Every structure is written in structure tokens, then in C-alpha cells.
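Asker: next comes the sequence, and after it the predicted model I'd like to discuss.
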Amino acid sequence: MAMDYTPVRDDFDKYMIPMFSPAPFIPVKGHGSVVIDQTGKDYIDFVGGIAVNSLGHANEELVSNLAAQLNKISHLGNGYTNEPVLKLAKTLCEFTFAEKVFFCNSGAEANEAALKLARKYALENYSAEKNEILAFNSAFHGRTLFTVSAGGQPKYSQDFGPLPGAIKHQDFNDIDAAINAITDKTCAVIVEPIQGEGGVIPANKEFLLALREACDRHAAILIFDEVQTGVGRTGQLYAYMHYGVVPDVLSTAKALGGGFPIGAILTTDKFASALSVGSHGTTYGGNPLAATAANTVLSIVSQIEFLDDVKNKHQLITQGLSEMNARHDIFQDIRGMGLLIGCELKEHFKGKAKALSNICAENGVMVLIAGPNVVRFAPALNITQEEIEMGLMRFEQALEVFINKE
């Protein structure tokens, strides 16, 4: 193959297993929240790598720290520990309710570990019959067989049976249904403080409080899936801090590495004891590069001023979207927390979020969807006011094109 070969979009269809249907353009570089494709066209990035790029693209501190670590040691395996991961574990414990941490490579792996922990803890401390897991409709917890079974979207799990058993689902934010479903056979309840893939739907505080009380009453482990809501996304370091409801286990990933793959579960000494030597594991988890990236992210994102700025940017974006909606009457709801925002399309435009997102790209702004009816914004946490204003301007141009096509 010639060394000067430049890949093209058609190569995806030719060589890649067709799990995804990526955009027709190929981004090649970025800075902050501006991305540039192969043709030189620029886009305002409201996607943030699906809530991953907490510090945007090509962040100087992140690049510098990763380069320095690459020149020291990049991987060891779990037979040895390393300085960056110990620093990271200490930081996460000091900043949260946690006393112990386990590191892996993704949100799905973190949720997998959390659910395995719950089953094993119940087996060792109660009985084999205490194995039921309660999850919620429209939830998303990952793509492993266990986590896709816990997720409340059958379209992602129905073709892969037989699925792991003893997993029940109830409606999100339905207190009575959830409380009635939690029994002495329940080993865990897993819930997102904000359902991300399910439409950017925040939990009610009363709902999370009721789950906490029921888990305490029935000796079940309360797991918060904060893969999408964690690490400053909502304007607090973790979303549970908004609610004043503390879980037993918390999963985190996405924004933690600022673009470098890393996941983790946070828990207390009481529950950490269930995952003893050899009971679970990972080859890459907690490697020095991933931990260095996460240490860099946390050193910036954990600052009070930074988190306050995320809340201010929420106001800036939602105000702009509300003003836009007053002009175009396209959204029936604009919701979310911090820089995780969802715009639900009105009935007339139902099912067309993907079509709108494609038109957005044509107009130089990248947005996400959260199901067929919701346009989702999850930009870098350090996105600038100028980038927001430019992105909203391009978004409105796309809205006008979209509406005129209808």
C-alpha cells in the first residue's frame, strides 16, 4: 500500500463491519469545539464525542501530560500498579462518597463490574436466591450481554438471546411501580440520574430518594450509572450531588478520560470486599496513560469556577434554544442539566431527529440524537461562548432548512 494513501468515506463501507452509519465526511483535526474535515470545512462540535471530550479537541495540557507519560511507561498489566492510577484513585475517593475504585476501559465494562459486584455480594452475604436486578424502561447501560439486558431498550437486546435472567424493568420516575418491584430477592437497582440515550430525561429527586429508601429496607445495592452524567457534565462533579442521594456503587467513564478510553466503578469498603483477588479483572484497565488523562481532566473539571461555568453555559444554550423555538415552534420540550441538553421534537416532526442532525452537519454544526424524537447536545465542558453562539446560529440555519423541507 502506498504510504501517501488517504482514506475516504467509502472505505468504511468496504472494510468495516456495518454496525455504524457514520456521517459522509471525515473529521481530521480539531481545536477546542471546532472540528475540520478532509475538505477543510469547519464544524462547531456540540457532540463532544458523545459526552466524552470534556476538554474539547487537542487540549494542550492533556496532550502534554499524555506525551510525558508515553515517554515514561505506557502499560504494565494488572500484575503491577502505577503512580498515575494510584493518584487517580485517591482523587476520586477524596472528591466523592467512595472509599474504593476499580478501573476498566468503558462505561459498559463499568456497569458490568457493578452488576457482577452486586450479584456476588448478595450471594456471599445472603443467598443465591437474592439475585434479582431492577432496571428501568428506556435506560441504556452498555452493549455487553449483561448490560444490554439491564438496559430498558429491547431493540438492543432482542436478537442476542438467551439473555441473562432475573432482570426486571419498570417505568423511569414511577415511584410506586419501582417500590413494589424491590423485594428481599433484589440484589441491585441500577438507574441513570438522567436517562441520556433514553431522551435526556432527568430523574425526579423523590424517585431517587424512594429508590434509596427501598434499597436500604431490602438490603439491595443502589447503582447509579453516571457514565454520561459524570465528571462535570451536569455542573456538579457527579449528578448524585445535585440530588443529595448517595448510591452504593457509581459507574463512570466517557468524560473521565477526555477522549482517552477509561471507565471505573466507585464504591465503599463494605461492597468492595465482594470483588476479591481473581474474581474480576481487566488487562488494560487502570493503565498509566488512561489514568494520566483522567488526572488531567479531574484537575481542571473539579474546580468550582469550572463547574459554575458549565451551569452558566447551560443557561446560555437553553436560552438560545428557547428563543429559537419561539420563532420556529419545533420543540415541545427543552430539558436537561449542565451541558447535557435534549430538545424533544413536536408531534408534527416526530421520528425525524436523525434527519435534522444530518442537515445540521451540512450547515456546519454537529449534534447528537437521543432516540428518534430528541436532538441532544453534549459539547465539551470548556466550549467557549463564541463557539456556542456560532453553533447556535448554524443550528438555527439548519432548523430553517429542515422546516422548509417538511
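Answerer: In hand now; what should we look at?
Asker: please count neighbours and contacts with C-alpha atoms only from this point.
Answerer: Will do.
Asker: and Leu134, which of the three is it?
Answerer: strand (DSSP: H, G, I helix; E, B strand; the rest coil).
Asker: repeat that for Cys343.
Answerer: strand.
Asker: residues near the closest residue to it other than its chain neighbours, how many?
Answerer: Nearest non-adjacent residue to Cys343, counting by CA to CA, 6 or more residues apart in numbering: Ile334, 4.5 Å away. A count of nearby residues for Ile334, using other CA atoms under 10 Å, gives 19.
Asker: what do you get for Lys313?
Answerer: 21.
Asker: who's in contact with it?
Answerer: Each residue near Lys313 by CA atoms under 8 Å, 6 or more residues apart in numbering is listed here: Gly338, Leu339, Gln385.
Asker: who wins for neighbours among the residues you listed?
Answerer: Leu339 (29 neighbours).
Asker: hang on, the residue nearest to Cys343 in a strand?
Answerer: Yes - Ile334 forms part of a strand when assessed by three-state DSSP.
Asker: adding another structure so you can compare the two:
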Amino acid sequence: MTEQITRATFDEVMVPNYAPADIIPVSGKGSRLWDQQGKEYIDFAGGIAVTSLGHAHPVLVETMREQAGKLWHLSNVLTNEPALRLAKKLTQKTFADRVFLANSGAEANEAAFKLARRYAFDHYGPEKHEIISFYQSFHGRTLFTVTVGGQPKYREGFEPTPGGITHCEYNNIEQLKSLISDKTCAVVMEPIQGEGGIVPADENFIKQARELCDQHKALLVFDEVQSGVGRSGTLYAYQQTGIEPDILTTAKSLGNGFPVAAMLCTDKVAKSFSVGTHGTTYGGNPMAAAIAEAVIDIVDSEDVLEGVKKRHAMFVQALKEINDKYHVFKDIRGMGLLIGAEVVDELVGQAKQFLKHAIDEGLLVLVAGPNVVRFAPSLIIPEVDIKEGFTRFERAVSKVAGSM
């Protein structure tokens, strides 16, 4: 007899670094999920901006089946066709000349930060090693990436952390000017801060950051782990800014839930990752690459990207209409289908209450810090699911508002 699996099983066998909700989803289709009891949920969370094409997308299911019958894994002693096809498409569609394939956003960022330091070491020597990042940024959970990230809570208890990293206020160009120097090897930024509260970068700030990097011979690194692969309304958010980075990282939506990531860079920078300088066991495996290629083919189309813009307007309008009734949000912001609603002062620290009540109503949403409710649904979520989802969200909001 198969042992029954319940939420209590988590508390028995898993390391307690997560506190998952009481429900256990067991199946999904499109933007709807069903739990062990058969209760239906509409998915406005997207696995934290991951399932960009929803659950069990038929093209991706067939791609996985086809590749599974051919080749799962080799090693980086050999290359493979799906990895090369994916890399070629990524370079054709972006600023980049070269690609390093990995398994997660943290791995892609780890590679990016190492490459930035190695490039500076090769060209200017060991003194040019300093990295500037931004407060409230998030770049992953490895020791290097939590140090570059601008949230001290993720570093606490893991010190000593790598040195040579400074943090700046996001969108504060004068402070960035005061911090950058000829010892700076890289400025690392998200075009829109995700975990930091869904805060877009000012267009002028990005342009001046690029100019400062050029003046000081520093690399500009864009973390598009969360904003990339269509979520912003373009394939990558930087494509709306008029400037190009030297290095870009992408993951999350790239595999629609299958672990895959990539670091993209220019040819001149890539040369500093010569044979043996960096590596990964699973990065670039044919299964992951085949799925990511299929995702790119679907997402990078006019129908999907224009649809993201239309759905953005629907989400913002629905949130405003709900807020006009209940007055629980003081700001609604974001790009494409990465949207944040910041709670009013009376609800500071209580964003998770919206998540909790939404689950009770059959809806999955997210938070971005303690004060922002986050929405990151499938890029192709049906309009009927959006309307029904907000009907459920309004019921959740009414419960939160009733406790104010």
C-alpha cells in the first residue's frame, strides 16, 4: 500500500526552510490547478514568475516526451544539438554573442559575477574587483549571490561573506556616481526589482548607469531572471530601455518550470571564461535545452508579447476597481505581467494576509516582501481566468479590509 502523503509529511521529512501552504496541488492545466481534495485554484502566481505558458502546455509536454526518447544527458565533455540550437536562438534574439547554460537563476548569476571579476582581472589586474549592487535586490541564494543581493536578512548567519561588494539606493544616480570608481568591475541590477517590491528602474537611471560603467571600464550586468522571457512585454526588459548590458542572466520562465538558466554575454567578455575556468554538471543538458528552445519559440511571437501588454492593462484595471472599493493599496506598479500592489500604511507588514485569504478563495497570488502583493501569471492566461481570478481576489480583499 502506498503511504499517504499530506502537508504533515513536509514537517516530518523536509528541512524547515520553507513554510508551504496547507494545500498540495496534484495537477494543473493552463492557469488552473487542483489539489488533493479536487479543489480548483486559479494561478496568478506562476510558480513565482516561472510557468510563463501555464501548466501542461501541450507543445512543451510533447517536446519533453520526444527528447526523453532520444537523449537526457551527456556531459560537457560533449556538446549536443538542443543546447546549440537554444544558444543560437538566444544570441540571434538579443545583444549577446555567447551563452553559458546553467540550471537556475542563482547559478546563472554566480557565473555572471565570476565572469565580471575574471574579465577585470584579465584586463586590468586584481585591484579592479569591486561590485556595486542595489538595496532590496535579489540575485539568488548562493553565498556570492546573497552577498551581491541587497537584502541583509539573506546573509545573516552565513558570514563571513565575499568582500568587495557595495550597495546603492535603486534609481539614485547621484549615489551611484559617488560609489563607482576605477576599482569597480561591475554594476549589477535588475531592470525591475522583483523580490524587492516590483520596482521598475527609471529609464534615465539605466542610461546613466550604462554611461558610468563605460567611463570606469566596468561591466553592466542585468539580472533578468524574473523579468525575462516575455514577462515584461518584450523578450527581455532591457529591450525597452535603448541600452544594452555586457552580461544578462535569464532563468525562471525560460524553462516553464523545467530547471534551466542561461548567462548571455558579449564576445569580448566571454573570452575570460577560457577552458577550465568555470563549469556545471547539468547545465546545457539536452532535455532542458530542448524545452527552453520550445518556450522561446512560443513566447517570442507578436501574439504572445502583445497579449502580455493587453493582460497587463486588464490586471491593473481590475486592481484599481477593487482598490476603489476597499482602499487597501497605495500603489499599483510593474511591467507586463510582473505587477505589484503595495499595501496602505494601515496594513504594513501584512501583505501575506492577501495570499492566505486568496488561497481560501481558490486563487494563488504572491508577495514581494512584507508590503507588496505580487502577480506573475502565465503570459497566455485566458481572459476568462483573469476575470474569475479577480472575482475571487475581491472576496479575499474584503476579508483583509474587514480586519483593518
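Answerer: Sure, I can see it. Here the structure is a predicted model, which means the values were calculated and not measured.
Asker: TM-score of the superposition?
Answerer: Scored against TM-score structural alignment, normalised by the length of the second structure, the superposed chains reach a TM-score of 0.99; 404 aligned residues with a CA RMSD of 0.6 Å.
Asker: ok, back up a step: and the aligned partner of the residue nearest to Cys343 of the first structure in the second structure, how far is that from Asp267 of the second structure?
Answerer: In the second structure, the residue matched to Ile334 of the first structure (TM-score structural alignment) is Ile332. Shown here: Ile332 of the second structure relative to Asp267 of the second structure, a distance of 39 Å by CA to CA, to the nearest Å.
Asker: ok, now Ser75 of the second structure?
Answerer: From Ser75 of the second structure to Asp267 of the second structure the distance is 24 Å (CA to CA).
Asker: could you do Thr79 of the second structure as well?
Answerer: Taking CA to CA, one finds Thr79 of the second structure at 19 Å from Asp267 of the second structure.
Asker: ok, now Lys183 of the second structure?
Answerer: 23 Å.
Asker: contacts for stretch 104-120 of the first structure next, please.
Answerer: Contacts for stretch 104-120 of the first structure (CA under 8 Å, 6+ apart): 103, 130-131, 141-144, 146-147, 187-188, 221, 223, 225, 227, 249-254, 261-265, 271-272, 274-275, 280, 282, 284-286.
Asker: which residue in the first structure aligns with Ala237 of the second structure?
Answerer: So Ala237 of the second structure corresponds to Ala239, using TM-score structural alignment.
Asker: typo on my end, Asn80 of the second structure
Answerer: Match for Asn80 of the second structure (TM-score structural alignment): Asn82.
Asker: quick check: closest non-adjacent residue to its match.
Answerer: Per CA to CA, 6+ apart, closest to Asn82 of the first structure is Pro288, 6.4 Å.
Asker: which residues are in contact with the equivalent of the one you found over in the second structure?
Answerer: Correspondence of Pro288 of the first structure to the second structure, assessed by TM-score structural alignment: Pro286. Listed by CA under 8 Å, 6+ apart, the contact partners of Pro286 of the second structure are Gln67, Leu71, Trp72, His73, Leu74, Asn80, Glu81, Pro82, Ala83.
Asker: repeat for Asp35 of the second structure
Answerer: Ile23, Ile24, Pro25, Val26, Ser27.
Asker: turn those into TSV, including neighbour count, secondary structure and distance to Phe375 of the second structure.
Answerer: Shown next, in TSV, are these (neighbours: other CA atoms under 10 Å; DSSP: H, G, I helix; E, B strand; the rest coil; distance: CA to CA, whole Å):
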residue	neighbour count	secondary structure	distance to Phe375 of the second structure
Ile23	15	coil	19
Ile24	14	coil	20
Pro25	15	strand	19
Val26	11	strand	22
Ser27	14	strand	21
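Asker: tabulate the residues you listed (TSV), appending distance to Val328 of the second structure.
Answerer: Shown next, in TSV, are these (distance: CA to CA, whole Å):
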residue	distance to Val328 of the second structure
Ile23	26
Ile24	29
Pro25	29
Val26	33
Ser27	33
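Asker: ok, so of these, who is nearest Val397 of the second structure?
Answerer: Closest approach to Val397 of the second structure among those (CA to CA): Ile23, at 20.2 Å.
Asker: ok, and the closest non-adjacent residue to that closest one?
Answerer: Ile23 of the second structure sits nearest to Asp35 (CA to CA, 6+ apart), 6.4 Å away.
Asker: distance of the one you found from Arg7 of the second structure?
Answerer: Taken as CA to CA, the span from Asp35 of the second structure to Arg7 of the second structure is 11 Å.
Asker: swap in Ile386 of the second structure?
Answerer: Ile386 of the second structure is 28 Å from Arg7 of the second structure, by CA to CA.
Asker: the more surrounded of the two?
Answerer: The neighbour comparison of Ile386 of the second structure against Arg7 (other CA under 10 Å) goes to Ile386, with 20 against 12.
Asker: so whichever residue in the first structure pairs up with that one is in which element?
Answerer: Matched to the first structure by TM-score structural alignment, Ile386 of the second structure sits across from Ile388. Taking DSSP states H and E as the definition, Ile388 of the first structure sits inside helix 385-405.
Asker: same check on Thr249 of the second structure?
Answerer: Going by DSSP H and E, Thr249 of the second structure is in strand 247-250.
Asker: corresponding residues in the first structure for that strand?
Answerer: Using TM-score structural alignment, strand 247-250 of the second structure pairs with 249-252 in the first structure.
Asker: can you check stretch 359-374 of the second structure too?
Answerer: Using TM-score structural alignment, stretch 359-374 of the second structure pairs with 361-376 in the first structure.
Asker: what's the closest of the contacts of Lys313 of the first structure to Ala51 of the first structure?
Answerer: Leu339 (8.7 Å).
Asker: isn't that closest one up against Asp309?
Answerer: No - using CA atoms under 8 Å, Leu339 of the first structure is not in contact with Asp309; the gap is 10.2 Å.
Asker: which neighbours do those two have in common?
Answerer: With CA under 8 Å, 6+ apart as the test, Leu339 of the first structure and Asp309 both reach Gly235.
Asker: hey, which helix is longest across the first structure?
Answerer: helix 304-328 (DSSP state H).
Asker: the aligned residue in the second structure for Ala98 of the first structure in helix, strand or coil?
Answerer: Under the alignment (TM-score structural alignment), Ala98 of the first structure maps onto Ala96 of the second structure. Three-state assignment for Ala96 of the second structure (three-state DSSP): coil.
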